[in-house]
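> Structural data only, the sequence is not supplied:
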């Protein structure tokens, strides 16, 4: 909280791979008295019948249905410096132990084994949600319309979610990104279905989004980790096929 900003607020933007989740968790706790994992389980997953968890219950873990995730690439630990100079790619920036990119992604150091039962059981809102593709798509569908009597966002809130809040060179991801209020928006960094789509890619290749203009929700999940940060070619091939099926 005491750290000075890396740039003058309002002059640039950068992706927060981990810290954003803790900020949201605290908001949920102050409003509801429950952590984000507990709130999601009772207010979203249960009403919609979703195989979706933030903090995997022991009962589900015992069923053996959760795939093993690939290992994260290793990188040098930060030395305490801070470099915000431009890099040619996010990979080059990630490999620099003192870059803003590496410091942002190394907010949990050392990062735990993603397959460790203790990690899966912990509610870390920005990094360890576990879901099936069907559940994730159903969740996004409920953001933009009613699903079995449940709608998660009012129309005005949905429009606020997909309204652009920042765009341009991303100081963390070293590409041009567009963001709404927490959601990534359609753009060159992570093409979604169309200009009005909002959602987010996941570490290693997953992707989920909603497109109100076509009343479409989409999700792709994988345990086959790739080094891609945004536009994973596997997910993008499916998005391209979906776009073609909808004649867009």
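Perfect, thanks for sending it. Treat the numbers as computed from the prediction; the structure is a model and nothing was measured.
> Please count neighbours and contacts with C-alpha atoms only from this point.
Noted.
> just the helices in this structure please.
For the chain, the helices defined by DSSP state H cover 19-32, 36-40, 46-48, 58-62, 90-95, 100-105, 117-121, 133-144, 155-161, 233-245.
> I'd like those helices laid out as CSV, including distance to residue 169 and mean neighbour count.
Shown next, in CSV, are the helices of the chain (distance: least, Cα to Cα, whole Å; neighbours: other Cα atoms under 10 Å):
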stretch, distance to residue 169, mean neighbour count
helix 19-32, 19, 14
helix 36-40, 30, 19
helix 46-48, 37, 16
helix 58-62, 40, 11
helix 90-95, 12, 19
helix 100-105, 13, 23
helix 117-121, 33, 17
helix 133-144, 27, 21
helix 155-161, 21, 14
helix 233-245, 22, 14
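> Which one, of those helices, ends up nearest to residue 212?
helix 133-144 (5.9 Å; Cα to Cα).
> which helices and strands sit right next to the closest one?
helix 155-161, strand 207-211, strand 216-220 (3 or more Cα pairs under 8 Å, 6 or more residues apart in numbering; DSSP states H and E).
> cutoff 7 Å now
strand 207-211, strand 216-220 (3 or more Cα pairs under 7 Å, 6 or more residues apart in numbering; DSSP states H and E).
> Pick the most buried one from these.
strand 207-211 (a mean of 25; mean count of other Cα atoms under 10 Å).
> Can you name the residues in contact with that one?
Applying Cα atoms under 7 Å, 6 or more residues apart in numbering, the external contacts of strand 207-211 come out as 136-137, 140-141, 193, 196-201, 216-221, 235.
> Go again with 6 Å.
Contact with strand 207-211 is made by 140, 197-201, 216-220, as judged by Cα atoms under 6 Å, 6 or more residues apart in numbering.
> thinking again about what came up before, include distance to residue 108 when you put the helices and strands packed on helix 133-144 into a markdown table, please.
Shown next, in a markdown table, are the helices and strands packed on helix 133-144 (distance: least, Cα to Cα, whole Å):
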| stretch | distance to residue 108 |
| --- | --- |
| strand 207-211 | 23 |
| strand 216-220 | 26 |
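> which one of those strands lies closest to residue 8?
strand 207-211 (31.1 Å).
> and the closest one with helix 133-144, angle?
Using axes from the mean of the first three to the mean of the last three Cα atoms, to 10 degrees, one finds that strand 207-211 and helix 133-144 are set 30 degrees apart in direction.
> picking up where we left off before, could you save the contacts of strand 207-211 as TSV and add columns showing distance to residue 189?
Putting those into TSV (distance: Cα to Cα, whole Å) gives the following:
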residue	distance to residue 189
140	20
197	13
198	13
199	13
200	11
201	10
216	20
217	19
218	17
219	17
220	17
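> for comparison:
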């Protein structure tokens, strides 16, 4: 039996029950979940082992603690998207301007008409690189932007969408740098994490490295055996991922070989597509601040900016993920392949587990992090069980 720590307010006990059940039935190793409602924390839970590769039953495994943080993979994209939207809100970035307005070298290879909003809505046609970057090149701050400046689009920009799994890092990071003169990690630290008191980083500082648990790939429990005829499934993202020539595989392999996500240098890299580090508590608090005041602090998004974040820009079959996805400007929106808190919710999952999102109508904000990476891209069974519990309580 896993010792779950933390607190839940009266009425939110089903969230704790779901969290405990994730360890008992869904292969959880170590995790945390937090929920804010109308700017006030109502759930703050953690449990299991700090390191995913320690194993659930290792007697000598260090426990997950209240301040344990975790690499959140693509849930970083949602945090990163806050930056261009706030820059737009402040009049420092035009969402309808060509990217080349801020980044002149980007105009090459037929990309003159790529707009800033195309980057945020995965419509730029740049999910792959003809020559993948090495792990060292991916984090050097120069090679990624240079490769994308020279890269020709895979489709006519603005006409369709496909998830920019890795290239989002260099596209968004360079855009923010050119528009502000500051790296995206420093912008998040100074303008978001610092003022809100968040344990959240895009570019983990050396002094915080010891707080981060280790990621590990884990197999989810096998589903109950089904009786009757077995039907061969249609092609899925897993099938495409196994095909090295597919757009799906090439998008996720824009860094090749895959980097060591537990390495200090990877955690320290400012890769806004994949290398953010956060606690569940800070993810929930950040999203709560997007939709309303938190502890007396003014909300981050003005009403018009919040509308931009969750107004559909892309919808339908995703060229990369091969499922129907919906995106606003930088955020995933609620849909069959990525269920969130409610139809009007916005947020972002991380491949294999993490999830953060908010629903302005109910005033709910949710954050979940885990060190056990299971085989999923847009919807993790553990995160979904927690979301269902939160939604049921909120009624």
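Arrived safely. What you see is a predicted model; the values in this text were computed from it and never measured.
> Any idea what the TM-score is?
With the length set by TM-score structural alignment, normalised by the length of the first structure, the two chains reach a TM-score of 0.89; 232 aligned residues with a Cα RMSD of 1.6 Å.
> Residue 132 of the first structure is nearest to which of the helices and strands packed on helix 133-144 of the first structure?
Among these, strand 216-220 comes nearest to residue 132 of the first structure, with 8.6 Å by Cα to Cα.
> ok, now how distant is the most centrally placed residue in the second structure from residue 302 of the second structure?
Against the mean C-alpha coordinate of the second structure, by Cα atoms, centre = their mean, the closest residue is residue 75 at 1.1 Å. Note on residue 75 of the second structure: its distance to residue 302 of the second structure, by Cα to Cα, to the nearest Å, is 22 Å.
> What of residue 277 of the second structure?
Remark: distance between residue 277 of the second structure and residue 302 of the second structure (Cα to Cα) = 26 Å.
> Neighbour count: the two, which is higher?
More crowded of residue 277 of the second structure and residue 302, by other Cα atoms under 10 Å: residue 277, with 26 against 15.
> Now the corresponding residue of the first structure for the more buried one: closest residue in space, sequence neighbours ignored.
With TM-score structural alignment as the criterion, residue 277 of the second structure lines up with residue 130 in the first structure. Spatially, and ignoring its direct neighbours in sequence, residue 130 of the first structure is nearest to residue 53 (5.3 Å; Cα to Cα, 6 or more residues apart in numbering).
> Can you report how many residues neighbour that neighbour?
Neighbourhood size, residue 53 of the first structure [other Cα under 10 Å]: 22.
> Repeat that for residue 351 of the second structure.
21.
> still on that earlier bit, so which of the helices and strands packed on helix 133-144 of the first structure gets nearest residue 58 of the first structure?
strand 216-220 (24.7 Å).
> residues in the second structure matched by the closest one, start to end?
Per the alignment by TM-score structural alignment, strand 216-220 of the first structure matches residues 364-368 in the second structure.
> Mean deviation, that stretch versus the first structure?
Compared with the first structure after the fit, stretch 364-368 of the second structure shows a mean deviation of 0.6 Å (mean Cα distance after the TM-score superposition for the first structure).
> Give me the residues contacting that stretch.
Residues contacting stretch 364-368 of the second structure (Cα under 6 Å, 6+ apart): 32-37, 280, 283-284, 287-288, 354-358.
> with those in mind, which one is nearest to residue 175 of the second structure?
residue 287 (22.7 Å).
> What residue in the first structure is paired with that closest one?
In the first structure, residue 287 of the second structure lines up with residue 140, judged by TM-score structural alignment.
> wait, what's in contact with that match?
Going by Cα under 6 Å, 6+ apart, residue 140 of the first structure touches 210, 217.
> For burial, what's the neighbour tally of the aligned partner of residue 350 of the second structure in the first structure?
Here residue 350 of the second structure is matched to residue 202 in the first structure, going by TM-score structural alignment. For residue 202 of the first structure, the neighbour count with other Cα under 10 Å is 22.
> any idea how far the residue nearest to the centre of the second structure is from residue 150 of the second structure?
From residue 75 of the second structure to residue 150 of the second structure the distance is 27 Å (Cα to Cα).
> Show me what residue 262 of the second structure aligns to in the first structure.
Taking TM-score structural alignment, the alignment pairs residue 262 of the second structure with residue 115 from the first structure.
> how much space between its match and residue 133 of the first structure?
Distance, residue 115 of the first structure to residue 133 of the first structure, by Cα to Cα: 19 Å.
> same deal with residue 195 of the first structure?
23 Å.
> With residue 28 of the first structure instead?
Distance, residue 28 of the first structure to residue 133 of the first structure, by Cα to Cα: 25 Å.
> what about residue 88 of the first structure, neighbour count?
Residue 88 of the first structure has 9 nearby residues by other Cα under 10 Å.
> Just give the closest residue to it, not the sequence neighbours.
Closest to residue 88 of the first structure by Cα to Cα, 6+ apart is residue 174, at 7.4 Å.
> Quick check: that neighbour touching residue 90?
Yes - counting by Cα atoms under 6 Å, residue 90 is a contact partner of residue 174 of the first structure at 5.4 Å.
> Now do stretch 185-203 of the second structure: distance to the chain's middle.
16 Å (Cα atoms, centre = their mean, to the nearest Å).
> Please list the outside residues in contact with it.
Contacts with stretch 185-203 of the second structure, where a contact means Cα under 6 Å, 6+ apart, come from 268-270, 276-278, 282.
> Among those, which lie within strands?
277-278 (DSSP state E).
> Using a markdown table, lay out the contacts of stretch 185-203 of the second structure together with distance to residue 250 of the second structure.
Listed next are the contacts of stretch 185-203 of the second structure as a markdown table, based on distance: Cα to Cα, whole Å:
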| residue | distance to residue 250 of the second structure |
| --- | --- |
| 268 | 24 |
| 269 | 21 |
| 270 | 21 |
| 276 | 22 |
| 277 | 25 |
| 278 | 27 |
| 282 | 32 |
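> Report the two of the contacts of stretch 185-203 of the second structure separated the most.
Using Cα to Cα, the two most remote members of the contacts of stretch 185-203 of the second structure are 269 and 282, lying 19.5 Å apart.
> where exactly do the strands run in the second structure?
Taking DSSP E to define them, one finds strands in the second structure at 5-8, 30-37, 40-48, 70-71, 200-201, 216-217, 277-278, 314-317, 324-327, 332-333, 346-349, 355-359, 364-370, 372-373.
> Tell me which of the ones you listed lies nearest to residue 163 of the second structure.
Short answer: strand 324-327, nearest of those by Cα to Cα, at 8.8 Å.
> Mean per-residue distance, that closest one versus the first structure.
With mean Cα distance after the TM-score superposition for the first structure, strand 324-327 of the second structure averages 0.6 Å from its match.
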